[in-house]
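> Predicted model and sequence below, questions to follow.
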Amino acid sequence: MTENLQIAIIAINKWFYFAMNYKTILHNWTSVSGEYRSEYIPDFLVEAKWTCNLDHMLSKWNVATQSRNPSAYLIDFYAELDNANRIALLEWLMANYNGEKQIL
C-alpha cells in the first residue's frame, strides 16, 4: 500500500466517523442583520475558517438538513460549498476531530 493510499484511507475513515458524530454546541451571536441569535449548531460551523459569515454558512447547513436524513447532512452541506470552504471544512476536521475508529 502506498503512502498516499494510506493517507486517503485515514482521511476518508475520519470523514465518515465525523459525519456520524459531529458535536453540536449552544452558540450565541449577532446576525449580519443585527439580530441576537442563540441556537444549537455543529461546532465546526462556528470554528472553521470560512470565507463568509456564519449566517451564510448556517443557511447552507439548514438547507442540508431539510432531508431529515442525518446520515446525509454533512454530505449535502459539503456539496453546497465552494472549493475554498470545502478546504476550510476539511482542514478543520483534520485538525480537530479524533473520534474515529482507527482503521490503520
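Received the coordinates, thanks.
> going forward, measure contacts between C-alpha atoms and count neighbours the same way
Will do.
> these two touch, right, Y17 and G99?
Yes - proximity of Y17 to G99 meets the contact threshold set by CA atoms under 8 Å, at 7.1 Å.
> what about these two, which has more around it?
Between Y17 and G99, counting by other CA atoms under 10 Å, Y17 is the more crowded of the two (16 against 11).
> show me the contacts for that one.
Y17 makes contacts with 99-101, as judged by CA atoms under 8 Å, 6 or more residues apart in numbering.
> Now tabulate these in a markdown table and tack on secondary structure and distance to V32.
Output for the contacts of Y17, formatted as a markdown table (DSSP: H, G, I helix; E, B strand; the rest coil; distance: CA to CA, whole Å):
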| residue | secondary structure | distance to V32 |
| --- | --- | --- |
| G99 | coil | 33 |
| E100 | coil | 35 |
| K101 | coil | 39 |
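> next, the one to line up against it:
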Amino acid sequence: MTEALKIGIEAVNRWLFHGWNYEMVNVEVPDFVNGGSKTVHIPQFLAEAKWTCNLPHMIEKWNNACQPHNPDAYLVKFYANLDGDNRKILLEWVLQNYTDEKKLF
C-alpha cells in the first residue's frame, strides 16, 4: 500500500465517522424575519468553517439537506450542494478538527 493510498483511506474513514458524530453548538444569527437575532442549534463545522458566503446562507443549505429526515444522509447531501470552494473548506475543516474516528492504522 502506498503512503498516498493510506492517507486517502484515513481521510475517507475520518469523513465517514465525522458524518455520524459531528458536534452541535448554539450560535446567534440575524433574525431577518423578526429583526434582532436568534439562537440556532447547528453542527460545529457549520459555525466554524470559513465559508465563501455568509452563515445564514450556509444554515439554509444545511436545513435543506435535513429535509428528508435521514440523519445518515445530512452531511452527504449538504456536501453535494456546496460549490467546489466550499467543499474544500468543509473537507479541510474535518481533517483539521475531527479526530475521534475509529483508526484503521
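The structure has been received and is ready for your questions. These figures come from a predicted structure and were not determined experimentally.
> Got a TM-score for the pair?
Comparison of the two superposed chains (TM-score structural alignment, normalised by the length of the first structure) gives a TM-score of 0.94, and 104 aligned residues with a CA RMSD of 1.3 Å.
> So M1 of the first structure versus A11 of the first structure, what's the distance?
Using CA to CA, to the nearest Å, we find M1 of the first structure at a distance of 15 Å from A11 of the first structure.
> Please enumerate the strands of the first structure.
In the first structure, the segments counted as strands under DSSP state E are 24-30, 36-42.
> Looking at these, which is nearest to S71 of the first structure?
Among the strands of the first structure, strand 36-42 comes nearest to S71 of the first structure, with 14.2 Å by CA to CA.
> The closest one against the second structure, how far on average?
Compared with the second structure after fitting, strand 36-42 of the first structure deviates on average by 0.7 Å (mean CA distance after the TM-score superposition for the first structure).
> Mind checking which of M1 and A11 of the first structure has more residues around it?
Each of M1 of the first structure and A11 has its neighbours counted (other CA under 10 Å); A11 has more, 14 against 5.
> What lines up with the more buried one in the second structure?
When the second structure is aligned by TM-score structural alignment, A11 of the first structure is paired with A11.
> Tell me, how many residues neighbour the residue nearest to that match when sequence neighbours are not counted?
Leaving aside its chain neighbours, A11 of the second structure sits nearest to L95 (7.0 Å; criterion: CA to CA, 6 or more residues apart in numbering). Neighbours of L95 of the second structure under the rule other CA under 10 Å: 15.
> list the contacts for L95 of the second structure?
When contacts are counted by CA under 8 Å, 6+ apart, L95 of the second structure touches 11, 14-15.
> What separation do you get for the most centrally placed residue in the second structure and M1 of the second structure?
Residue closest to the mean C-alpha point of the second structure, counted by CA atoms, centre = their mean, is F45 at 4.8 Å. Distance, F45 of the second structure to M1 of the second structure, by CA to CA: 31 Å.
> Likewise for A80 of the second structure?
For A80 of the second structure relative to M1 of the second structure (CA to CA), the value is 29 Å.
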